[in-house]
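In: predicted structure and sequence below. I'll ask about it afterward.
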Amino acid sequence: MAKGVMIVAEQRDGALRKISLELAATARKLADQSGDEVSAILLGSGIEGLAAQLGNYGVDKVFVGDSQAMEPYITEAHATVVAKVVKDNDPAILLLGASVQGKDLSSRVAAKLATGLATDCTDVKIAEGKFVAVRPMYAGKCFGEIVTSSSPAMASLRPNVFPAVENAKAGTVVKVDAAVDAASIKSKVLE
């Protein structure tokens, strides 16, 4: 049975992006309501040292895919590894940033998981035992509440909306296989 809240942390040039800390703190808030665990997926090369920072924001377990195949960011490679980690761990909720990278990645991961995706959310909560995502509609004139029946419930959160609140927890690190078949990568980063 699906349990816990998982985030996909973003890093660039060996530093966590602010949205990752916002996601971690928001996931901790959601998990505390149900007594669940918070986990994170962190992909890149030479990034294992960043896992402890996520623990400071409430992440209990960090799945680290430290591989040359994960740097630079390439959609196909990241989506494949993220989807595998999610399938192997079965979280109830999966949160990503609505950043440039997160918008690119979230739709591909949702497709690989055959689940719904609430995009560009400005609030998330647990109401009556269900995950509820709130997003602006009609150019911000109103807000819609999205309750998904798919699992995991998946949402991308708008950057700079959620506070990055420190929570003095020390997370554990779990190494994951981030090897990807080079033939499956059709994109190429030129610069």
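Out: Yep, it's here. Numbering: from 1, shown residues only.
In: from now on I want contacts and neighbour counts done on CA atoms only, so please keep to that.
Out: Noted.
In: where exactly do the strands run in the chain?
Out: Under the criterion DSSP state E, strands of the chain are mapped to 5-9, 11-12, 15-16, 38-44, 61-66, 93-97, 118-121, 123-127, 130-137, 142-147, 153-157, 172-175.
In: can I get those strands in JSON lines including distance to residue 79 and mean neighbour count?
Out: Formatted as JSON lines, the strands of the chain follow (distance: least, Cα to Cα, whole Å; neighbours: other Cα atoms under 10 Å):
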{"stretch": "strand 5-9", "distance to residue 79": "10", "mean neighbour count": "28"}
{"stretch": "strand 11-12", "distance to residue 79": "15", "mean neighbour count": "16"}
{"stretch": "strand 15-16", "distance to residue 79": "19", "mean neighbour count": "15"}
{"stretch": "strand 38-44", "distance to residue 79": "11", "mean neighbour count": "27"}
{"stretch": "strand 61-66", "distance to residue 79": "12", "mean neighbour count": "23"}
{"stretch": "strand 93-97", "distance to residue 79": "12", "mean neighbour count": "26"}
{"stretch": "strand 118-121", "distance to residue 79": "17", "mean neighbour count": "22"}
{"stretch": "strand 123-127", "distance to residue 79": "23", "mean neighbour count": "16"}
{"stretch": "strand 130-137", "distance to residue 79": "22", "mean neighbour count": "18"}
{"stretch": "strand 142-147", "distance to residue 79": "24", "mean neighbour count": "14"}
{"stretch": "strand 153-157", "distance to residue 79": "14", "mean neighbour count": "28"}
{"stretch": "strand 172-175", "distance to residue 79": "17", "mean neighbour count": "15"}
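In: try it against this one:
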Amino acid sequence: MSNNVLVVAETQGGALKKISFELIGEGKRIADQMGGRVEAVVLGHEVAGIPEPLGHHGAEKVYVADDPVLANYTAEGYASVLARLVKETEPTLVLIGATTQGKDLAPRLAARLAVGLASDCTGFEVQDGEFYITRPIYAGKATATVTQATKPYMATVRPNIFAPPEPDTSHDAAVENIPADIGDIRANVIDMIKEAGERIELTEAGIIVSGGRGLKAPENFTLIEELAGVLGAAVGASRAAVDAGWKDHSYQVGQTGKVVTPTLYIACGISGAIQHLAGMKTSKYIVAVNKDPDAPIFKVADYGIVGDLFKVVPVLIEEFKKMKAEA
């Protein structure tokens, strides 16, 4: 078995998702400790331009399975191609993003390889050739350090935990095409139809506007949605708002939801519980709107507005509309 780390890159709309670069950076750090190298694999159709940025971010080699049968993701098809590659290349560690697709793919791949899987991981350490993997447990109230008795080690990694490395355009990866023989699969995706007005993915958003229990009622989330619409932002929610049934769990920002690192994070009516702060405190700029001057959210905020959000947010909406009209 080699000392290499294999990263399963993920694409969306013909471009690499940010998690792919995060995994390359962390994979390279781990591989360097073991005297190996980080490699990546891309699956899809018409993905000829995808390997180059992976090389610029540190991948030494990129395996490419480019075939019409891989144009639309299926767990069976992707797992079949990846299982064959892992058996042939024998990496010590396989990293997959803990995205919707990654959470579906990783268990299927682990089952095909008859190995263990650590899910939603947030840290990796190498000691005497063994991996020790950190992951949250008990709804994020504690963390556990685990290892695996089987190899290769496999893990899904929570997005936005590791910073992507700075690209080096002088560094190119070797590219190797691999067969896309997916064998007999029980389901085949014929087409993907994107819904009109599909919302921005939280973990990929540059601006996020989140609401909490300070909104008082689920219908008041229209204020948050309107502000987000003006800014071209994603909509998020605190755990309290999600637990109250005001928003689906997919909107939740925090240790037990999505960990985000946008350029701008606007928190409206969110007091700032530890679990929520853990999911957004690394945002570049944080703006908090809360009527309680002692709310913990203000301790991490770059800009704070102490006031009634039902008065403050409409003013922000109008001011941003004016700025857009004048631009």
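Out: Received the coordinates, thanks. If you're wondering where the values come from, they're calculated on a predicted model, not measured in any experiment.
In: possible to save the strands of structure 1 as TSV with distance to residue 111 of structure 1?
Out: Formatted as TSV, the strands of structure 1 follow (distance: least, Cα to Cα, whole Å):
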stretch	distance to residue 111 of structure 1
strand 5-9	16
strand 11-12	23
strand 15-16	26
strand 38-44	18
strand 61-66	21
strand 93-97	13
strand 118-121	13
strand 123-127	21
strand 130-137	19
strand 142-147	18
strand 153-157	11
strand 172-175	25
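In: and these: which comes nearest residue 186 of structure 1?
Out: Across these, residue 186 of structure 1 has its closest neighbour in strand 38-44 (18.5 Å, Cα to Cα).
In: now the closest one against strand 93-97, angle please.
Out: 40 degrees (axes from the mean of the first three to the mean of the last three Cα atoms, to 10 degrees).
In: angle of strand 38-44 of structure 1 against strand 61-66?
Out: 10 degrees.
In: compared with structure 2, how much does strand 38-44 of structure 1 deviate?
Out: Superposed on structure 2, strand 38-44 of structure 1 shows a mean distance of 0.7 Å to its aligned residues (mean Cα distance after the TM-score superposition for structure 1).
In: what is the burial count for the aligned residue in structure 2 for residue 31 of structure 1?
Out: In structure 2, the residue matched to residue 31 of structure 1 (TM-score structural alignment) is residue 31. Residues near residue 31 of structure 2, counting by other Cα atoms under 10 Å, number 21.
In: how close does residue 31 of structure 2 sit to residue 39 of structure 2?
Out: Per Cα to Cα, to the nearest Å, residue 31 of structure 2 is found 10 Å from residue 39 of structure 2.
In: shared neighbours, the two?
Out: Here residue 31 of structure 2 and residue 39 share the contacting residues 4, 5, scored by Cα atoms under 8 Å, 6 or more residues apart in numbering.
In: which stretches of the stretch 101-250 of structure 2 form helices?
Out: 221-231, 239-243 (DSSP state H, counting those that start in this stretch).
In: and the ones you listed: which comes nearest residue 82 of structure 2?
Out: Comparing these by Cα to Cα, helix 239-243 comes nearest, at 35.6 Å.
In: wait, doesn't residue 82 of structure 2 sit right on residue 109?
Out: Yes. Assessed by Cα atoms under 8 Å, residue 82 of structure 2 is found in contact with residue 109 at 7.3 Å.
In: just to revisit the earlier point, for residue 190 of structure 1, which of the strands of structure 1 is the nearest?
Out: When these are compared by Cα to Cα, strand 11-12 sits nearest residue 190 of structure 1, at 16.6 Å.
In: which residues are in contact with the closest one?
Out: Taking Cα under 8 Å, 6+ apart as the rule, strand 11-12 of structure 1 contacts 17, 20, 42, 43, 44.
In: what's the local residue count around residue 180 of structure 1?
Out: There are 16 residues near residue 180 of structure 1, going by other Cα under 10 Å.
In: picking that back up, out of the contacts of strand 11-12 of structure 1, the closest to residue 135 of structure 1 would be?
Out: For those, the nearest to residue 135 of structure 1 is residue 20 (19.2 Å; Cα to Cα).
In: now that closest one: closest residue in space, sequence neighbours ignored.
Out: residue 9 (4.7 Å; Cα to Cα, 6 or more residues apart in numbering).
In: list the contacts for the one you found?
Out: 16, 17, 19, 20, 21, 23, 40, 41, 42, 43, 96.
In: any chance of the helices of the stretch 101-250 of structure 2 in CSV, plus mean neighbour count and distance to residue 316 of structure 2?
Out: Output for the helices of the stretch 101-250 of structure 2, formatted as CSV (neighbours: other Cα atoms under 10 Å; distance: least, Cα to Cα, whole Å):
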stretch, mean neighbour count, distance to residue 316 of structure 2
helix 221-231, 18, 8
helix 239-243, 21, 22
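In: make TSV out of those and add distance to residue 285 of structure 2.
Out: Shown next, in TSV, are the helices of the stretch 101-250 of structure 2 (distance: least, Cα to Cα, whole Å):
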stretch	distance to residue 285 of structure 2
helix 221-231	15
helix 239-243	21
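In: which of those helices sits closest to residue 2 of structure 2?
Out: Among the helices of the stretch 101-250 of structure 2, helix 239-243 comes nearest to residue 2 of structure 2, with 42.3 Å by Cα to Cα.
In: residue range for the closest one in structure 1?
Out: Under TM-score structural alignment, helix 239-243 of structure 2 has no counterpart anywhere in structure 1.
In: tell me the angle the helix or strand just after that helix makes with helix 221-231.
Out: Counting by DSSP states H and E, the element after helix 239-243 of structure 2 in chain order, helix or strand, is strand 264-268. Strand 264-268 of structure 2 runs at 160 degrees relative to helix 221-231, counting by the same axes, to 10 degrees.
In: identify each buried residue in the helix or strand just after strand 264-268 of structure 2, please.
Out: Toward the C-terminus, strand 264-268 of structure 2 is succeeded by helix 274-280 as the next helix or strand (DSSP H and E). Using 16 or more other Cα atoms under 10 Å as the test for burial, helix 274-280 of structure 2 gives 275, 276, 277, 278, 279, 280.
In: just checking, what packs against helix 274-280 of structure 2?
Out: Applying 3 or more Cα pairs under 8 Å, 6 or more residues apart in numbering; DSSP states H and E, one finds that helix 274-280 of structure 2 makes contact with no other helix or strand.
In: what range in structure 1 does that helix sit on?
Out: Against structure 1, there is no aligned range for helix 274-280 of structure 2 (TM-score structural alignment).
In: that helix: what's the following helix or strand?
Out: strand 285-290.
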